[in-house]
Structures are given as C-alpha cells and as structure tokens.
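Asker: Generate a structure from the sequence data that follows.
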Amino acid sequence: MRDYKLLIFDWDGTLVDSIGRIVMAMHQAADQRGMPRRSDEAVKGIIGLAMPEAIRTLYPELTTAEHVERFHASYSDCYLAIDRIPSAFFPGVEQSLASFLEQGYQLAVATGKSRRGLQRILDALGWQDYFDITRCADETASKPDPKMLHEILEHCGVPASQALMVGDASFDLLMAQRAAMDSVAVGYGAQTLTALSAYGPKLSINHFMELSAWLNQTVAEPLTEEIEHVG
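Answerer: All right, here's what the predicted structure looks like:
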C-alpha cells in the first residue's frame, strides 16, 4: 500500500449528506424558471460539476450565459433556503477527519461547490483553518479537469503518488485519473459503486470509517476486495 501524505475529499455526497437537498433545490429552481423537472437520477448525475456546467448539461436548451445565470441564481436561492442549517456529516466523518489530522495527514477539499457556498459552511463550523487548502469550482476549472488537484498538490508540496482523492461521483474519480492520483469511491452519495468501479478506484466503501481502517492497514486484503464489489 502506498504511503499517502495528503487526503483530498469531495464535499457533497462524500463528507456531508446533502444530495437530497441539491436534488430538491434543482427541482424548485426548474419550477421557478418554468423548466421541466429532470429526474432525481439525472440531477445526481451532474453533482460535482461546476454549477453553470451542471445546468447546461441538464438543460442544453438554455443557450445563453444569461439564461444559465438566471437558473443558477434561482438554484442558489432555493438551496440556501433549504440549507439554512448546513447538511449533516455522514456517520464517522468528523471522527475520522480528526484522527487523520492527529496522524499527520494533510487534508484538502476539492469540490464543485462555489467558494461562497463552501465558505458559508466552513464559517458556520468554525473550520476556516481545518483543511490545508480547499478548492472550489468557481475559482478553478470544473471537474473532471485535474487543475484543482494540481493546485492542491502544488500548495501542499506533495506528489500525486502520495495523494488520495476520495469522492462519490465519476467526475471525482476521473479527475484523479487525469492527475495520475489514486482514488477511493464512496457508495453512499450521488452514484453507485457499480458505476464508479469503471474508474479504477483503489478502494470502494459504503461507510466513511472504512477509509480509516484501510489506511491503517487493519482491513485484510480479501475483505477489501469484497468491499470493492458491493453495488
């Protein structure tokens, strides 16, 4: 097993249980803009992209930047109304992150959220300095472009071979692939482990604390292989 120094996490659907709120806000925004609602699965399929790109993917008929921006504004208003109290962390996340810090890992976030959206949550948690660096889609290239990972690696002074990307979407794992970085797929967020298996994750998990066990080499190799094939 590689000696990882840097752990990079997606936010929505990986650390926090926000997928349902994102889907609801997208549906409400569609209603406000007089657009047809897309299916829950279609909305889940764009989570992780920068929001303008996500909207264009769901609604290619919005052909101008102005129309996309109006939809984006409606989505942001709807999401803020739903997420007045920030979404809860998935079980085991807070304990595991604290343990990773104690073990000396550098921690980072690579998210499709806007800087404003992520900062609102970090401020509410008092986590302004919790991560070594956070990168958001509106300040760099959208996933699956590896630019945000390259920026994180440069900031932390860590090579890609000693970093690990943890995410719940194909965009996360494909971004890691393009950065020559190992990845971990989580199956409790936007996409299934079956869908994510195509991107060659080193580990696939259904509970966040399985990551800590794997990093500490407390999970036997046969069990790891079994976890990887859970759908």
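
Asker: From now on I want contacts and neighbour counts done on CA atoms only, so please keep to that.
Answerer: Noted.

Asker: From residue 59, how far off is the residue of the chain most remote from its centre?
Answerer: Going by CA atoms, centre = their mean, the residue of the chain most distant from its centre is residue 34, 28.9 Å out. From residue 34 across to residue 59, the span is 12 Å (CA to CA, to the nearest Å).

Asker: Here is the second sequence; please produce its structure so I can put it next to the first one:
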Amino acid sequence: MSSRHTDNKNLVVLDMAGTTVADGGLVERAFERAAETLGVEPGSADHTAKLQYVRDTMGESKISVFRHLFGTQELARRANSAFEEAYGELVDGGLVAPLPGAREAVDELRADGRTVVLTTGFARVTQNAILDALGWQDLADLTLCPADAGGRGRPYPDMVLAAFLRTGAVADVRQTVVVGDTAYDMLSGSRAGAGIVAGVLTGAHGRPALEEHGATHVLGSIAELPALLARRSGA
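Answerer: The predicted model follows:
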C-alpha cells in the first residue's frame, strides 16, 4: 500500500468552540455567571484577572481552569457546575451556530474516507448540549470530552491519543491531524505526535500564539482543511 493511499485515511481530531462552532463569547459570559455565584464581584480587579486567565487558557479542560482560579477541588466543582448550567442555558437560547463551512468540511472529510473526532474542553453534559443544539450528534465518528480520556484534557495529548486508540483508524499516530483555535490545541496535537497540527483563525488565538505552540499550518478556517489534506495526499 503506498504512502499516498494511507495518507488519505487520516484520523482528523477537531476542536469544537472556535474551530467548528461559533459560540459568540459564551464561555466568557458563562464564566461571569459562575464566578458571581462564588462571590467574585463583577468589575472588581479579581474578576478582571480571573476573566483574563479564562481567555488565556481557552481550550483547556474547564475543571482544570476553575481548580487554578479557586484553589480547592470543592470550589472548582461548584464553579464548574455553575458554568455548565449557565453555558447550557445560553446554548438552549440558540446562541451557538456552526462556523461557516464546518459541517460541509466534516462531511467532505468523511466522504473521502477519513475518520473525524470532535473534542472539547467542556464537560460531557455541555458538549452534548452543543451537539444537540446543532443537530450534530451523528456528524462525526466519535466525540470526546476530557473525562473520556482520563480527565486531564488539553494541553495534555490525552484526547488525541484516546481518539487514536478508540477509532483504530490509522496505524501510525503521524497520520493524525489535529485542528483547533487555541495554543492548547496546538500543544496537545504536537505532544501526541500528530503529523499535521493546524491552527484556525476563527477563535481565541492568533497566528503568533498558534505557531509558537506547535502549529504546522495556520488556516483561515476549518473550511480550508479538506483542500489541505487533499493536496497532502496527492488527491
């Protein structure tokens, strides 16, 4: 079997919010609600500092973010539960949408024989709320959240490696393609040994941060991914 043919059987691991899903800043809005329930006063220096940390760590497992911000596991759990509830309410209110070309890109990738996995830093209940709102429960071959891969989430490589192990789609981890909008997406892909780690400019971080943290390619959006992979495979 030629390398060109096997390249066409990539495992493609895609982030959700900011990469395939436009959420209109809902992470920040949900965090603000969650922080207020724990006594963080809106407009305070503490609130500003915590919100900046949330922005800087976009892509990381949310429970890990809250553990850092609030210090104890109990407070982190309370914050995470409040965040999930607030985010779910915002999602139910119709405030998420597919990024332009995202569904079509996934459909094209799968039609070309590639296996597609959707990943997130959110908890499963939040991920499911987004998938349900978009009608995406059957869009990909597999969906993963941090708890499905040991709980650490990004920037660890765990979800990418779990996708590799669970799908059995490729024989070599270098045939894996990881795509995301954050520095942590790039770190998780490079740490997993993915052959392509592509940043997209539709989310949290810009080209410098993506490249600094391991991007092999930077795309305008997920809509450009099928063409990139087709060129790589010689299609």
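
Asker: Quick check: the aligned residue for residue 185 of the second structure in the first structure?
Answerer: With TM-score structural alignment as the criterion, residue 185 of the second structure lines up with residue 172 in the first structure.

Asker: thinking its match is in contact with residue 10, fair?
Answerer: Yes. With contact defined as CA atoms under 8 Å, residue 172 of the first structure counts as touching residue 10 (7.2 Å).

Asker: For these two, work out which one has more neighbours and name it.
Answerer: residue 172 (28 against 24; other CA atoms under 10 Å).

Asker: List of residues touching the helix or strand containing the more buried one?
Answerer: Assessed by DSSP states H and E, residue 172 of the first structure sits inside helix 170-178. The contact list for helix 170-178 of the first structure, computed with CA atoms under 8 Å, 6 or more residues apart in numbering, reads 10, 48-49, 143-146, 149, 165-167, 182-185, 191, 195-196, 199-201.

Asker: Quick check: end-to-end length of stretch 165-181 of the first structure?
Answerer: Start-to-end, stretch 165-181 of the first structure (CA to CA) is 7 Å.

Asker: With stretch 49-65 of the first structure instead?
Answerer: End-to-end for stretch 49-65 of the first structure, by CA to CA: 16 Å.

Asker: Just give the number of residues close to residue 70 of the first structure.
Answerer: Residue 70 of the first structure, neighbours per other CA under 10 Å, totals 13.

Asker: Could you check how far the match of residue 185 of the second structure is from residue 111 of the first structure?
Answerer: 9 Å.

Asker: in the first structure, which spans are strands?
Answerer: 6-9, 106-111, 133-136, 163-167, 182-186, 203-205 (DSSP state E).

Asker: ok, average deviation of the longest one from the second structure?
Answerer: Between strand 106-111 of the first structure and its aligned stretch in the second structure, the superposed structures give an average distance of 1.2 Å (mean CA distance after the TM-score superposition for the first structure).

Asker: Stretch 193-203 of the first structure: end-to-end distance?
Answerer: Across stretch 193-203 of the first structure, first to last residue, CA to CA, it's 10 Å.

Asker: Please compute how far it lies from its chain's middle.
Answerer: In terms of CA atoms, centre = their mean, to the nearest Å, the centre of stretch 193-203 of the first structure is found 15 Å from the chain centre.

Asker: That stretch corresponds to what range in the second structure?
Answerer: Residue span in the second structure matched to stretch 193-203 of the first structure, by TM-score structural alignment: 207-217.

Asker: returning to that earlier point: identify the contacts common to residue 172 and residue 111 of the first structure.
Answerer: 10, 48.

Asker: what lines up against residue 22 of the second structure once you look at the first structure?
Answerer: Going residue by residue (TM-score structural alignment), residue 22 of the second structure aligns to residue 17.

Asker: quick one: buried residues of the helix holding residue 172 of the first structure?
Answerer: 170-177 (16 or more other CA atoms under 10 Å).

Asker: same question, stretch 134-141 of the second structure
Answerer: 134, 137, 139-140.

Asker: Which one of those residues is nearest to residue 115 of the second structure?
Answerer: Among these, residue 140 lies closest to residue 115 of the second structure (CA to CA), at 7.8 Å.

Asker: Trace that closest one over to the first structure, please.
Answerer: By TM-score structural alignment, residue 140 of the second structure lines up with residue 131.

Asker: which stretches of the second structure form helices?
Answerer: Along the second structure, counting by DSSP state H, helices occupy 3-7, 26-37, 45-56, 62-70, 73-92, 102-111, 124-134, 158-167, 183-192, 207-212, 225-233.

Asker: ok so, going back, and for residue 172 and residue 10 of the first structure, which residues touch both?
Answerer: 165-166.

Asker: Can you tell me the closest non-neighbouring residue to the aligned partner of residue 99 of the first structure in the second structure?
Answerer: Superposed on the second structure with TM-score structural alignment, residue 99 of the first structure falls opposite residue 108. Spatially, and ignoring its direct neighbours in sequence, residue 108 of the second structure is nearest to residue 226 (6.8 Å; CA to CA, 6 or more residues apart in numbering).

Asker: Now do the contacts for that neighbour.
Answerer: Residues in contact with residue 226 of the second structure (CA under 8 Å, 6+ apart) are 105, 108-109.

Asker: Highest neighbour count among the residues you listed?
Answerer: The contacts of residue 226 of the second structure, ranked by neighbours (other CA under 10 Å): first place residue 109, 24 neighbours.

Asker: That concludes my questions; thank you for your assistance.
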